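Novice: only geometry, no sequence info:
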C-alpha cells in the first residue's frame, strides 16, 4: 500500500490501494484513502444496509447517514473536521448517481 500524503490524521497515514480508487461511502469521491481527505470519513466497512446504525469503530457515534448530511451542510463528515478537509481533485469527483443524503424509511 502507498501512503496517501493528503490524508494525514493525527500522525496516521491513510493508505491507497494499487487498484482504481474506491469511492468514499460518505461523500462519494474516488479518493481511495482509508480516511477521506475530502470529507474526513474513515472507512469502517459499513454497508448501505447499516448506514443508519452507530457501530463501534473509527467514526465514534456518527452514523454514515448523519455524516452524509453533515457533508452536504458543512463540507465535512462532522463540523469539527471542516479545517481538515480539501476540495476533490478532478480525478476524484463524485461517482455519477451517488446519493449522499438519502434516508430510506
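Specialist: Alright, I've got the coordinates. Please read all numbers here as calculations on a predicted model, not as lab measurements.
Novice: Only C-alpha atoms from now on, for both contacts and neighbour counts.
Specialist: Fine.
Novice: How about the contacts made by residue 3?
Specialist: By C-alpha atoms under 8 Å, 6 or more residues apart in numbering, the contact list for residue 3 reads 13-16.
Novice: ok, of those residues, which one's closest to residue 60?
Specialist: Set against residue 60, the nearest of these by C-alpha to C-alpha is residue 14 (17.5 Å).
Novice: Assign that closest one to helix, strand or coil.
Specialist: Under DSSP: H, G, I helix; E, B strand; the rest coil, residue 14 falls in the strand class.
Novice: take the one below as the second:
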C-alpha cells in the first residue's frame, strides 16, 4: 500500500474518534484570525452550531466546515510516521498490510530522546515523544540548566529521565498521558544508559555525562 493511502485511512479513523469538545477546539483554532477572542458555543456560525446540541453531534461530521481543515492537519502530522507504525495502525483497523511504499518525511532528531520529531532545531519545537522543548542545547552544553521551558532540567538529566521513564520530566503526568509513542517516528540518534542508571552515552558521537554534573 502507498503511504498516501495508508495515511488517508488512518486519518479518517482518527476523525471519527474526535469528541464534540475536540471539534469545538478545532473550530476555535480555525477562527482565531477572524474574531480575536475565544469562541463560545453560541458564537459559532449557525450552520455549524446546528451540529451541536446538549454536547451531542446531530449530523454527520463530514458536513462540517472544519473536517477538511483537520484532515489536512492530521495528514501533515503523519508524514513523519515510520512505515512500521503505519502498518501497525492499519492492522489494528483489521486492514492487513505487509509493506508500505514510500518513505517518511525525515524531521530533525530530538536532542533528548533521539527520535525525528522536530521541524527545525533550536526553534523551541516540542518533541511529542519526550516533551523536551528544543532550546539551543546539545552535547556541548548538555549539563547546563538553562531554566525556562524545560522546568529546571539539564539536557543530561532529561535524557536519563527519558531512558528510565519515557519522558523528559516524569513529574509531568499530564504529558505522559498524551505523548506520542516512540515507534511512531524514525530514530535519528541513539542514547544509552549505564547499568547504575547514572550516566548517559551517545556512543556514535563519543559523548557521555552523568546526571549530577
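Specialist: Ah, there it is. Predicted, not measured: the structure shown is a model, and the values here were computed from it.
Novice: Superposed, how do the two chains score by TM?
Specialist: The TM-score (TM-score structural alignment, normalised by the length of structure 1) is 0.69; 87 aligned residues with a C-alpha RMSD of 2.5 Å.
Novice: hang on, the earlier thing: when you filter the contacts of residue 3 of structure 1 down to buried only, what's left?
Specialist: 13-16 (16 or more other C-alpha atoms under 10 Å).
Novice: Adding distance to residue 89 of structure 1 as columns, could you present those in TSV?
Specialist: Shown next, in TSV, are these (distance: C-alpha to C-alpha, whole Å):
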residue	distance to residue 89 of structure 1
13	19
14	17
15	17
16	15
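Novice: The longest strand along structure 1 to strand 12-16, inter-axis angle?
Specialist: For structure 1, the longest strand by residue count, based on DSSP state E, is strand 2-9. What separates the directions of strand 2-9 of structure 1 and strand 12-16 is an angle of 140 degrees, with axes from the mean of the first three to the mean of the last three C-alpha atoms, to 10 degrees.
Novice: just how off-centre is strand 2-9 of structure 1 within its chain?
Specialist: 14 Å (C-alpha atoms, centre = their mean, to the nearest Å).
Novice: same thing with stretch 26-45 of structure 1?
Specialist: 3 Å.
Novice: Can you list the buried residues in it?
Specialist: 26-43.
Novice: So what does residue 161 of structure 2 match up with in structure 1?
Specialist: The equivalent of residue 161 of structure 2 in structure 1 is residue 70 (alignment by TM-score structural alignment).
Novice: That match contacts residue 81, correct?
Specialist: No: look at residue 70 of structure 1 against residue 81 with C-alpha atoms under 8 Å: they stay out of range, at 10.3 Å.
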